[in-house]
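Participant: fold the following and give me the result.
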Amino acid sequence: MNTPDITTVVERLYARTSSGDLKWEQTEQEGVYQTSFPNYSIRLSEEYPVEAGDEPMDYWIRIYNSDGMLVTSFCDRDVFEDFKKKGSNAYHVMRKMYIMSRDQSMGVTRALNDILDCLSDGDAQ
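Facilitator: You can find the predicted model right below:
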């Protein structure tokens, strides 16, 4: 696994997610979000670590080809050192990206705006 390439993929996914250029969607699995490219799909998930304890969640990226076969997978721990060398934190970057993908695919902004409209109009029940 070439971690500099993986680190670059994470950085670019994060940047495009932050800018709203990537469209994330829900998958058939709860808590797993997907964005697609012409020949590949990327799934982002939040999972308990294998060695459960007081460890924080792991954030996983899985890349699938157009046939639905898993090409590669990695989590924030796999790129931790590369991010650290750049003065960044892989866990925080991937966690923020997960939250943004979840919020986008679940329509959080729309839901909050609808609720705020109801509250400001006195329509709340």
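Participant: from here on, contacts and neighbour counts on C-alpha atoms
Facilitator: Noted.
Participant: mind listing the helices for this structure?
Facilitator: Using DSSP state H, the helices of the chain run over residues 3-18, 80-85, 90-106, 108-121.
Participant: return the most buried member of those.
Facilitator: Mean neighbours per residue, mean count of other Cα atoms under 10 Å, is largest over the helices of the chain for helix 90-106, with a mean of 19.
Participant: what helices or strands is that one leaning on?
Facilitator: helix 3-18, strand 25-26, strand 32-36, strand 40-47, strand 58-65, helix 80-85 (3 or more Cα pairs under 8 Å, 6 or more residues apart in numbering; DSSP states H and E).
Participant: here is the second sequence; please produce its structure so I can put it next to the first one:
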Amino acid sequence: MALFDRLYNKSESGALTWKETVQDDMFSVAFKDFSVSIRPVAVDFDEIDYYFEIRNENGEVVDQFKDTELSQLCSSDVERKALFKKVETLYEIARRNARGADKALTSILKQLDEDFPF
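Facilitator: Sure thing, here's the model as predicted:
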């Protein structure tokens, strides 16, 4: 749980730089000698699990876990629901960061503030 909490907090504050991977909808953040990735996996029509992988410098998976495993560490349903929401939020932060969504919006808004000859 400590790894997830720190990833979430650092991502939310903008301290981590997430990158797209070769796998669709998987995003990764690099550290010295290791990386952590997150990806959604559809379980049912309306249910998604989020998988985390820790890879070494050779790209080999050294550990993996999913949000449902993390939720087993929660002591109440309220905590579990909050965790699932935070995992979903982390994924969205990683996706937006990797694809440059915030930079795009900032650029578009700046251009809209300028006078355009139409």
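Participant: one step back: got JSON lines for the helices of structure 1, with distance to residue 33 of structure 1 too?
Facilitator: Shown next, in JSON lines, are these (distance: least, Cα to Cα, whole Å):
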{"stretch": "helix 3-18", "distance to residue 33 of structure 1": "12"}
{"stretch": "helix 80-85", "distance to residue 33 of structure 1": "22"}
{"stretch": "helix 90-106", "distance to residue 33 of structure 1": "7"}
{"stretch": "helix 108-121", "distance to residue 33 of structure 1": "14"}
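Participant: before we move on, back to that, dump the helices and strands packed on helix 90-106 of structure 1 into JSON lines; add distance to residue 120 of structure 1 as well.
Facilitator: Formatted as JSON lines, these follow (distance: least, Cα to Cα, whole Å):
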{"stretch": "helix 3-18", "distance to residue 120 of structure 1": "29"}
{"stretch": "strand 25-26", "distance to residue 120 of structure 1": "30"}
{"stretch": "strand 32-36", "distance to residue 120 of structure 1": "32"}
{"stretch": "strand 40-47", "distance to residue 120 of structure 1": "35"}
{"stretch": "strand 58-65", "distance to residue 120 of structure 1": "37"}
{"stretch": "helix 80-85", "distance to residue 120 of structure 1": "44"}
